[in-house]
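J.: Here you go, sequence then predicted model.
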Amino acid sequence: MPASPPRLISLDGLRGLAVMGILLMNIAGFALPAAAYFNPLAYRPAGPAELALWAIEFVLVDTKMRALFSLLFGASLLLVLDRARAAGMDSERAHFRRMGWLALFGLIHYYLIWHGDILLLYAVVGCAAWFFSEASTRDLIRWGLLLIALQCLIFIALFVAITLDGPGSEGWRAVQEEFGVPAAATIARDLALHRGSYAGLVAHRLFDAGWLPLTQILLFGCETLGLMLLGMAGLRSGFLTGGWGRMRYLRAAAIGYAIGLPLTLLVAWLCWRSGFDARMILAAAFPLGVPARPFMLLGHAALALAWLAGPPSPLRTRVAAAGRAAFTNYLGASLVMTALFYGYGAGLYGTLGRFALLGVVAGAWLLMLLWSKPWLGRFAYGPLEWLWRSLARGKMQPMRKLDIARHSQ
């Protein structure tokens, strides 16, 4: 058996930063009523410090880490396909088996663990990305940007359709409940649900919100595919493999931030100026957020790659290890956070403020950095990475590095 190809430290490091950043935004979804994810006034009073924290997270983190994860998923998808083709394997069959099992993981994650799953979306969109896997770098960039532009148009059409209904309509009330300050009764139901039993939460996802995974695919499919294609282009061009010089990465970061930061700051200011009006928050979350996102993504990715290109350090090594086990860290975070906040666990849902939640995130980051490196010092894959690989290949894969070395001799 041939030895496994060397790891790309740049991809692993970026993936580690992305999975840690995703938790920073997801913590509100784990710990607070749903509208609080978007609107800082949705649950409990917010003073200047809380509004400043919202602004920082909105400008630098919200949707940017998900975009980075999508970019990296596309790059990894292409890397697996290219390696399978080079090894003479049936890359098409292998790819769709991987996506099929990922979809199953996503369904389990959504219905049995947490409502904020992205794995099913990635599995479905990853199937569509296969059709672009042999396109040139230039075509991948063109298609990626076109799909992101199409996503913006879809969001504009949805926003106009909802707001044209006018006050008193069902769509208008839904916007107020999901993006504004919900009624006290809505908050009370949300708290009771998440502080209640595990069976009650699963029943809610199955029978009251069973359609959400499909809605997510329809709502975000175009942009997610576009970002995956840009990730493929980033792999082909050497951008994501660490093939650019440090100064080139810094110049790319400066360009991304020079365009993306003013646009994002403007949207944040519009939200604040409106008094966090539900319609403005809806616009910020959807159509107004799209144009700046690729530029902020470029800035974040290039700046991170410039840092990863530096001399080896314990922190870089541990971040890269967290990225190698990103699948395990992503699902593991859901298990830990739901056990911490939901009623069948510690029951802290709705009890902690936003600054206290930062402490929870910091603790989770520390756990990711502490366990991933020693585990991968002994094993070739994270636990769930190994399970996914074994299921996709239809047989148990060797996991210990010692066993793999014996098989490769």
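T.: Nice, thanks for sending it over. Since we're looking at a predicted model, the values are computed, not measured.
J.: drop to CA atoms for contacts and neighbour counts, all remaining ones
T.: OK.
J.: contacting residues around the nearest residue to Ala128 once chain neighbours are set aside?
T.: Nearest residue to Ala128, sequence neighbours excluded (C-alpha to C-alpha, 6 or more residues apart in numbering): Leu225, at 7.5 Å. Taking C-alpha atoms under 8 Å, 6 or more residues apart in numbering as the criterion, Leu225 is in contact with 125-126, 128-129, 144, 147.
J.: Format the residues you listed as TSV; extra columns: secondary structure, distance to Leu331 and neighbour count.
T.: Below are the contacts of Leu225 laid out as TSV (DSSP: H, G, I helix; E, B strand; the rest coil; distance: C-alpha to C-alpha, whole Å; neighbours: other C-alpha atoms under 10 Å):
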residue	secondary structure	distance to Leu331	neighbour count
Val125	helix	19	23
Gly126	helix	19	27
Ala128	helix	24	13
Ala129	helix	23	20
Gly144	helix	28	24
Leu147	helix	28	20
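J.: Check the residues you listed and tell me the two furthest apart.
T.: Spanning the widest gap among the contacts of Leu225 are Gly126 and Leu147, at 14.3 Å by C-alpha to C-alpha.
J.: Pasting the second one now:
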Amino acid sequence: MADVTMTTAMEPDGAPRLAGLDILRGVAILGILFMNINDMGGSLWASFDDPRHLGWSQADQVAWWLRDVLASGTARCLLEMLFGVGMVILTDRAANALRASADEADSPGGMLRFLFGDWAVMRGYYARNLVLWLFGLIHLFILLWPGDILHTYGIAALIALLFRRLGPKTLLGLGMLMALAQLFGAGFNLHQAQTRLAQVEQLQGRIAHKQKLTKDEAKQVAKTVERKKERAKDKAETAKRVAREDKARGSDTATFATWADSAWTSTLFIWGVNDGIGDGMMLEPLFIWEAFSSMLIGAALFKWGVIQGRRSRAFYRNTMVVAYAIGLSGRAYIAFVVMRFDDYPYLIYAVGEVARLATTLGHISAVYLLLGTAWGVKLLKPFEAAGRTALTIYIAQTIICLWVLYPPWALGLYGQQGWMALMLTAVAVNAVLLVWANWYVRHYAIAPVEWAWRSLIARRLLPIGKRSKAGDNREAGVIPAA
């Protein structure tokens, strides 16, 4: 499948970009809006609690189910994997440049560059991701998007870099071990919860028949009652957050000040700060764990030639069948039990991360199967431009939704769309951005946010326009998934 892996776009050093990776990145960055738009156009906290808050007509149920089974988390997972790919490409290229420089110089200075080159490579990559982390903070606190991934990826990439020299088997093993830790950890907790519920039901049956319990059995019943009270308290607190968010973002009294305060409060609560209703959630370490593990898996897939389309058509066909069989079946069953809304600790919830990884691998395989056909290339070719402008598109999605469509000072559509309308809005926004991306790359070398990022890293203003046919895109660079 090598005929679809190259494109005429160039790196600053003249190296060709990989078209397959750009297409995957374009699909992922546009796909992520389907995950974000419900939290932009409706209550973020309702997503943590009950999807029916955003609308639950028959059409809404279909839209939610398709989103949850086919897409939920997979765009983020693919971006994380591509970040791992970018780490390998960029650091290998920098290391090769330093090695070539050392080979050309027989002087002690040349040898020192060779000996300390790895530190130079790491320092450059650290600087790159620290700037990205700062962009993430701007996205969080100025553009007001609590769901930002840039700051998380910037931190996770700094950790992943330490593992870049490992072989693909070790990288995949470490990444899967972290994913399985979530499987077994969640599975153990869910199994324990199921066991406690079954035991207490039996004990309560004995109480109903006026049978005396032992002291330990009475304590067990009391603990279960206390846990139910805690869960009820958590649900009540979430309901308060939803109501407060709806008032701050979508009521007649909503203003820029209340909109901004709601976003900042949500961000800090996710980071573990009390929001006036309850203690913070401290989710950031879990987000970093997830991103780091997926980056390692992405780096392994790149070293094996999988994620850039260098394996056989039979390989991608077989991989897609197996990956979808595991991922989609697990996710379909999870969606089924979620729609019961009975608050039972189903054991299937534990497979969520493994199913997410499998479904993402199925999506990657499906893309390369499509790229093995003429009509597939025609269908997916426009997404290459989206991949080359991914960071700008990601920020543009936020600006369009949080500053034009939904805020009270603009169109004020917050809370007025159900799941189907939200998904259709995401389609419309992405269609506009896809058309813009294809127009932009025909006229300019590097997208605006990418230009700002790379100019800060280079500590000089990079040219943004195309200078000549031979020099097209010399400043574009590989943009790891934003």
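T.: Right, received. Where do you want to start? These numbers come from a predicted model, not from an experiment.
J.: ok, back up a step: just the element for the residue nearest to Ala128 of structure 1, please.
T.: According to DSSP states H and E, Leu225 of structure 1 maps onto helix 212-237.
J.: in that helix, what counts as buried?
T.: 212-213, 217, 219-236 (16 or more other C-alpha atoms under 10 Å).
J.: And stretch 442-460 of structure 2, by the same measure?
T.: Here stretch 442-460 of structure 2 shows 444-447, 449-454, 457 as buried, counting by 16+ other C-alpha under 10 Å.
J.: Stretch 178-196 of structure 2 now?
T.: Buried residues in stretch 178-196 of structure 2 (16+ other C-alpha under 10 Å): 178-180, 182-183, 186-187, 190, 193-194, 196.
J.: same question, stretch 256-275 of structure 1
T.: Buried-residue list, stretch 256-275 of structure 1, by 16+ other C-alpha under 10 Å: 256-257, 259-261, 263-265, 267-268, 270-271.
J.: Touching, Glu174 of structure 2 and Met295? I think so.
T.: Just so we're on the same page, residue 174 of structure 2 is Leu rather than Glu. No. Using C-alpha atoms under 8 Å as the test, Leu174 of structure 2 is too far from Met295 to be in contact (10.5 Å).
J.: ok so, going back, tabulate the buried residues of stretch 442-460 of structure 2 (JSON lines), appending secondary structure.
T.: Putting the buried residues of stretch 442-460 of structure 2 into JSON lines (DSSP: H, G, I helix; E, B strand; the rest coil) gives the following:
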{"residue": "Tyr444", "secondary structure": "strand"}
{"residue": "Ala445", "secondary structure": "coil"}
{"residue": "Ile446", "secondary structure": "coil"}
{"residue": "Ala447", "secondary structure": "coil"}
{"residue": "Val449", "secondary structure": "helix"}
{"residue": "Glu450", "secondary structure": "helix"}
{"residue": "Trp451", "secondary structure": "helix"}
{"residue": "Ala452", "secondary structure": "helix"}
{"residue": "Trp453", "secondary structure": "helix"}
{"residue": "Arg454", "secondary structure": "helix"}
{"residue": "Ile457", "secondary structure": "helix"}
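J.: Just tell me what Ala254 of structure 1 corresponds to in structure 2.
T.: Using TM-score structural alignment, the equivalent of Ala254 of structure 1 in structure 2 is Val321.
J.: What separation do you get for its match and Gly73 of structure 2?
T.: 19 Å (C-alpha to C-alpha, to the nearest Å).
J.: These two: which is more packed in?
T.: Gly73 (22 against 13; other C-alpha atoms under 10 Å).
J.: can you tell me how far the alignment partner in structure 1 of Arg311 of structure 2 sits from Gly299 of structure 1?
T.: With TM-score structural alignment defining the correspondence, Arg311 of structure 2 maps onto Trp244 in structure 1. In this view, Trp244 of structure 1 and Gly299 of structure 1 are 14 Å apart by C-alpha to C-alpha.
J.: Comparing the two, which residue is more hemmed in?
T.: Taking neighbours as other C-alpha under 10 Å, Trp244 of structure 1 and Gly299 compare with Gly299 leading, 25 against 16.
J.: Counterpart of the more buried one over in structure 2?
T.: Match for Gly299 of structure 1 (TM-score structural alignment): Gly362.
J.: Quickly find the element holding that match.
T.: helix 352-370.
J.: Farthest-apart pair in the buried residues of stretch 178-196 of structure 2, please.
T.: Farthest pair in the buried residues of stretch 178-196 of structure 2, by C-alpha to C-alpha: Met178 and Arg196, 27.2 Å.
J.: how about Cys457 of structure 2, what does it touch?
T.: Rather than Cys, residue 457 of structure 2 is Ile. With the criterion set at C-alpha under 8 Å, 6+ apart, Ile457 of structure 2 makes contact with 127-128, 131.
J.: Can you tell me which residue is spatially central in structure 1?
T.: The centre of structure 1 sits closest to Arg66, judged by C-alpha atoms, centre = their mean, with a distance of 3.0 Å.
J.: now for the longest strand out of those in structure 2, which elements pack on it?
T.: The longest strand of structure 2 (DSSP state E) is strand 6-10. On a contact count with 3 or more C-alpha pairs under 8 Å, 6 or more residues apart in numbering; DSSP states H and E, strand 6-10 of structure 2 meets strand 16-18, helix 19-41.
J.: hmm, back to that, thinking in terms of the whole chain, how far from its middle is the helix holding Leu225 of structure 1?
T.: In terms of C-alpha atoms, centre = their mean, to the nearest Å, the centre of helix 212-237 of structure 1 is set 11 Å apart from its chain centre.
J.: and the gap between the spatially closest residue to Ala285 of structure 1 that is not a sequence neighbour and Gln176 of structure 1?
T.: Ranked by C-alpha to C-alpha, 6+ apart and with sequence neighbours excluded, the top spatial neighbour of Ala285 of structure 1 is Phe38, at 7.5 Å. Going from Phe38 of structure 1 to Gln176 of structure 1 by C-alpha to C-alpha gives 12 Å.
J.: just to revisit the earlier point, from what I can see the match of Gly299 of structure 1 touches Arg317, true?
T.: No. Counting by C-alpha under 8 Å, Gly362 of structure 2 stays clear of Arg317, with 9.1 Å between them.
J.: how close does the helix holding Gly362 of structure 2 sit to structure 1?
T.: By mean C-alpha distance after the TM-score superposition for structure 1, the fitted helix 352-370 of structure 2 averages 1.4 Å away from its aligned residues in structure 1.
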